[in-house]
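Student: this one's sequence-less:
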């Protein structure tokens, strides 16, 4: 029987998102040849954890016995020999179940998201993330300077999402950018019964919802999953967002309608293993408190 990942949550991740390769990356930016030599010299030296490693560790804990519900694949611009260090580092950190990887030696890696059927691509390379989003895959640039994930909820994966241009399309955000807050509120009230179009991260939320249902059925060895919508929307614009989730038949565990308040301290209280937002200011603010990723999507990221 052919091997398939179709019934699993598939996360593709770059080596810099999984491990702290910032020192090596500085060498790469100066001399790629020296970088390869340095990685060879450090083959037996495990790389320190990167921003996304705690998230990956928790997601892989959903795999119980022979039942795999999550697959993590390294998708990297590294050369294959440097890839040996990635796998050795994964083993050193107890992530033996990371067994698949694609190493392209500098070429664009994002095309391999299609045969993987990836539900998420995490990378420190902004260009790769943008191309992945253009192909229709949920993708975020990991802020490698992000705060470490909280250790307060070891049996629970927590993921937080912005709404417009992330879970939902940027339809309403375009009205806000063009005509201001009052026009945005009128637009949302007038269209309250019309679900917002899908945003780039809806497929990930749907996949997480399936994983959450398995956890609620006691099929994941005690691991749980909790999601949150953290948005600058406020009443009355909140209702269209909720109605959209109802139309999708997907629930989030928490919803924060902050009306423009800074998100960072609210996220610190929720303690997500990762937060996704399309606006650089929000992502940078959040990264002081939690692991964060920039979703280069929508009008807020349009090239002038």
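Tutor: Arrived safely. As the structure is a prediction and not an experimental result, all values here were calculated from the model.

Student: C-alpha from now on. contacts and neighbour counts both.
Tutor: Noted.

Student: show me what contacts the nearest residue to residue 103 once chain neighbours are set aside?
Tutor: Taking C-alpha to C-alpha, 6 or more residues apart in numbering as the measure, residue 103 lies nearest to residue 76, with 4.9 Å between them; neighbours along the chain are not counted. The contact partners of residue 76, by C-alpha atoms under 8 Å, 6 or more residues apart in numbering, come to 13, 14, 15, 101, 102, 103, 104, 105, 109.

Student: would you agree residue 104 is in contact with residue 80?
Tutor: Yes: taking contact to mean C-alpha atoms under 8 Å, the distance of 7.5 Å between residue 104 and residue 80 places them in contact.

Student: follow-up on the earlier one: from the contacts of residue 76, pick the one nearest residue 94.
Tutor: Here the nearest of these to residue 94, counting by C-alpha to C-alpha, is residue 15; it sits at 15.8 Å.

Student: neighbours of the closest one, just the number please.
Tutor: Burial measure for residue 15: 27 neighbouring residues, criterion other C-alpha atoms under 10 Å.

Student: and the gap between the closest residue to it other than its chain neighbours and residue 125?
Tutor: Of all residues not flanking residue 15 in the chain, residue 76 sits nearest, at 6.0 Å (C-alpha to C-alpha, 6+ apart). In this structure, residue 76 lies at 10 Å from residue 125, with C-alpha to C-alpha, to the nearest Å as the measure.

Student: ok, residue 135 next?
Tutor: Separation of residue 135 from residue 125 (C-alpha to C-alpha) stands at 16 Å.

Student: more neighbours, these two?
Tutor: Relative neighbour count places residue 125 above the other of residue 135 and residue 125, with 17 against 14, counting by other C-alpha under 10 Å.

Student: one more structure, for comparison:
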């Protein structure tokens, strides 16, 4: 029977999103590819320190602990194959069970998301993330300056999502930016019974929902919608999730309040937002990623 990833949650992640390779990356960014490769080879037996998405990946893979492979994590990296050896050794040292990796030696790797059928791509490279989103894959640029995830919830994968342009389309956000708050509220109230179109991260939310239903007695998923929406515009968001037959565990309708302190209380392993201001502020409290989709990211 052929090997397939069809029935698994598939996360593709770059080396720098999983591990802290910022010192080594300075050599790479300076254009010294040979020096970078040598540095990685010299450090092949030195496990790299955890990166910003480390907690998220480690916890997701714990859904496999009972022997059923529900989650597959694949390294998808601009690193060279030689440097890739250190990534696999660092993963083994951290007891992160990785089997697969694609190393493109400086070339854009996002094209391999299609044969992987990835539900999420995490990378530090903004262009790769943008191309992945354009190709229809949930993707986010990991902010390496983010604080690390809390270790307070070892048996829960905790993920927070913005709404418009992330879980939902940016239809309503376009009204807000072009016509203002009153027009936005009126627009959403008049369409409260009409589900919002899907946003780029709806496939990931659906995959997480399926993973939760598949079950693992020792692990669970807790999700939160963290949005600047307020009443009465909250209703359309809730009804959209109901139409999708997906529940989030927490919903925060903040009416424009800063999200950072609320996220600090939720303590997610990762937070996704389309607006750089929100992501930058959130990164001071939690691991955060920028989703470069929607009107806020149009040049």
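Tutor: Yep, that arrived. Keep in mind the model is a prediction, meaning the values are calculated, not measured.

Student: quantify their similarity with the TM-score.
Tutor: Comparing the two superposed chains by TM-score structural alignment, normalised by the length of structure 2, the resulting TM-score equals 0.99, with 298 aligned residues with a C-alpha RMSD of 0.7 Å.

Student: ranges for the helices of structure 1?
Tutor: Assigned helices in structure 1, in chain order: 15-18, 22-30, 32-41, 53-60, 80-92, 113-116, 126-134, 171-179, 181-190, 202-216, 238-248, 264-270, 280-287 (criterion: DSSP state H).

Student: which of the ones you listed sits most buried?
Tutor: For those, the largest average neighbour count (mean count of other C-alpha atoms under 10 Å) is found in helix 15-18, namely a mean of 26.

Student: I'd guessed residue 54 of structure 2 sits against residue 20; true?
Tutor: No: distance between residue 54 of structure 2 and residue 20: 9.3 Å, which falls outside the contact criterion (C-alpha under 8 Å).

Student: I'd say residue 234 of structure 1 and residue 259 touch.
Tutor: Yes: applying C-alpha under 8 Å as the test, residue 234 of structure 1 and residue 259 come out as touching, 4.7 Å apart.

Student: buried ones in stretch 249-261 of structure 2, by neighbour count?
Tutor: Residues of stretch 249-261 of structure 2 classed as buried: 251, 252, 253, 254, 259, 260 (neighbour count, 16 or more other C-alpha atoms under 10 Å).

Student: where in structure 1 does that stretch align, residue-wise?
Tutor: Correspondence between stretch 249-261 of structure 2 and structure 1 is established over residues 253-265, with TM-score structural alignment as the criterion.

Student: got a list of contacts for the matching stretch?
Tutor: Stretch 253-265 of structure 1 is contacted from outside by 226-235, 238, 282, 285-290, using C-alpha under 8 Å, 6+ apart.

Student: ditto for stretch 21-28 of structure 1
Tutor: Stretch 21-28 of structure 1 is contacted from outside by 15, 16, 34, 35, 36, 38, 39, 47, 48, 50, using C-alpha under 8 Å, 6+ apart.

Student: spatially, which two of those are the most separated?
Tutor: When the contacts of stretch 21-28 of structure 1 are compared pair by pair using C-alpha to C-alpha, the two farthest from each other are 34 and 50, 21.9 Å apart.

Student: and stretch 93-101 of structure 1, how far apart are its ends?
Tutor: Start and end residues of stretch 93-101 of structure 1 are separated by 17 Å (C-alpha to C-alpha).

Student: before we move on, what about stretch 46-53 of structure 1?
Tutor: The straight-line separation of the ends of stretch 46-53 of structure 1 (C-alpha to C-alpha) is 13 Å.

Student: with stretch 101-112 of structure 2 instead?
Tutor: With C-alpha to C-alpha as the measure, stretch 101-112 of structure 2 spans 10 Å from end to end.

Student: report the buried residues of it.
Tutor: 101, 102, 103, 104, 105, 108, 109, 110.

Student: next up, the contacts around residue 251 of structure 1.
Tutor: Residue 251 of structure 1 is in contact with 209, 245, counting by C-alpha under 8 Å, 6+ apart.

Student: picking that back up, buried subset of the contacts of stretch 253-265 of structure 1?
Tutor: By neighbour count, with 16+ other C-alpha under 10 Å, the contacts of stretch 253-265 of structure 1 hold 226-233, 238, 282, 285-290 as buried.

Student: residue 60 of structure 1: which of these is nearest?
Tutor: Relative to residue 60 of structure 1, the closest of those is residue 226; by C-alpha to C-alpha it sits at 15.5 Å.

Student: contacting residues around whichever residue in structure 2 pairs up with the closest one?
Tutor: When structure 2 is aligned by TM-score structural alignment, the residue opposite residue 226 of structure 1 is residue 222. Contacts for residue 222 of structure 2 were tallied using C-alpha under 8 Å, 6+ apart; they are 156, 157, 158, 159, 248, 249.

Student: recalculate using a threshold of 10 Å.
Tutor: By C-alpha atoms under 10 Å, 6 or more residues apart in numbering, the residues touching residue 222 of structure 2 are 156-160, 208-209, 212, 247-250, 266, 268.

Student: circling back: show me the buried residues of stretch 249-261 of structure 2 that map onto strands.
Tutor: Applying DSSP state E to the buried residues of stretch 249-261 of structure 2, the entries found in strands are 251, 252, 253.

Student: in a markdown table: those, plus distance to residue 181 of structure 2.
Tutor: Below are these laid out as a markdown table (distance: C-alpha to C-alpha, whole Å):
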| residue | distance to residue 181 of structure 2 |
| --- | --- |
| 251 | 21 |
| 252 | 18 |
| 253 | 15 |
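
Student: closest to residue 88 of structure 2 among those?
Tutor: For those, the residue nearest residue 88 of structure 2 by C-alpha to C-alpha is residue 251; the value is 37.4 Å.
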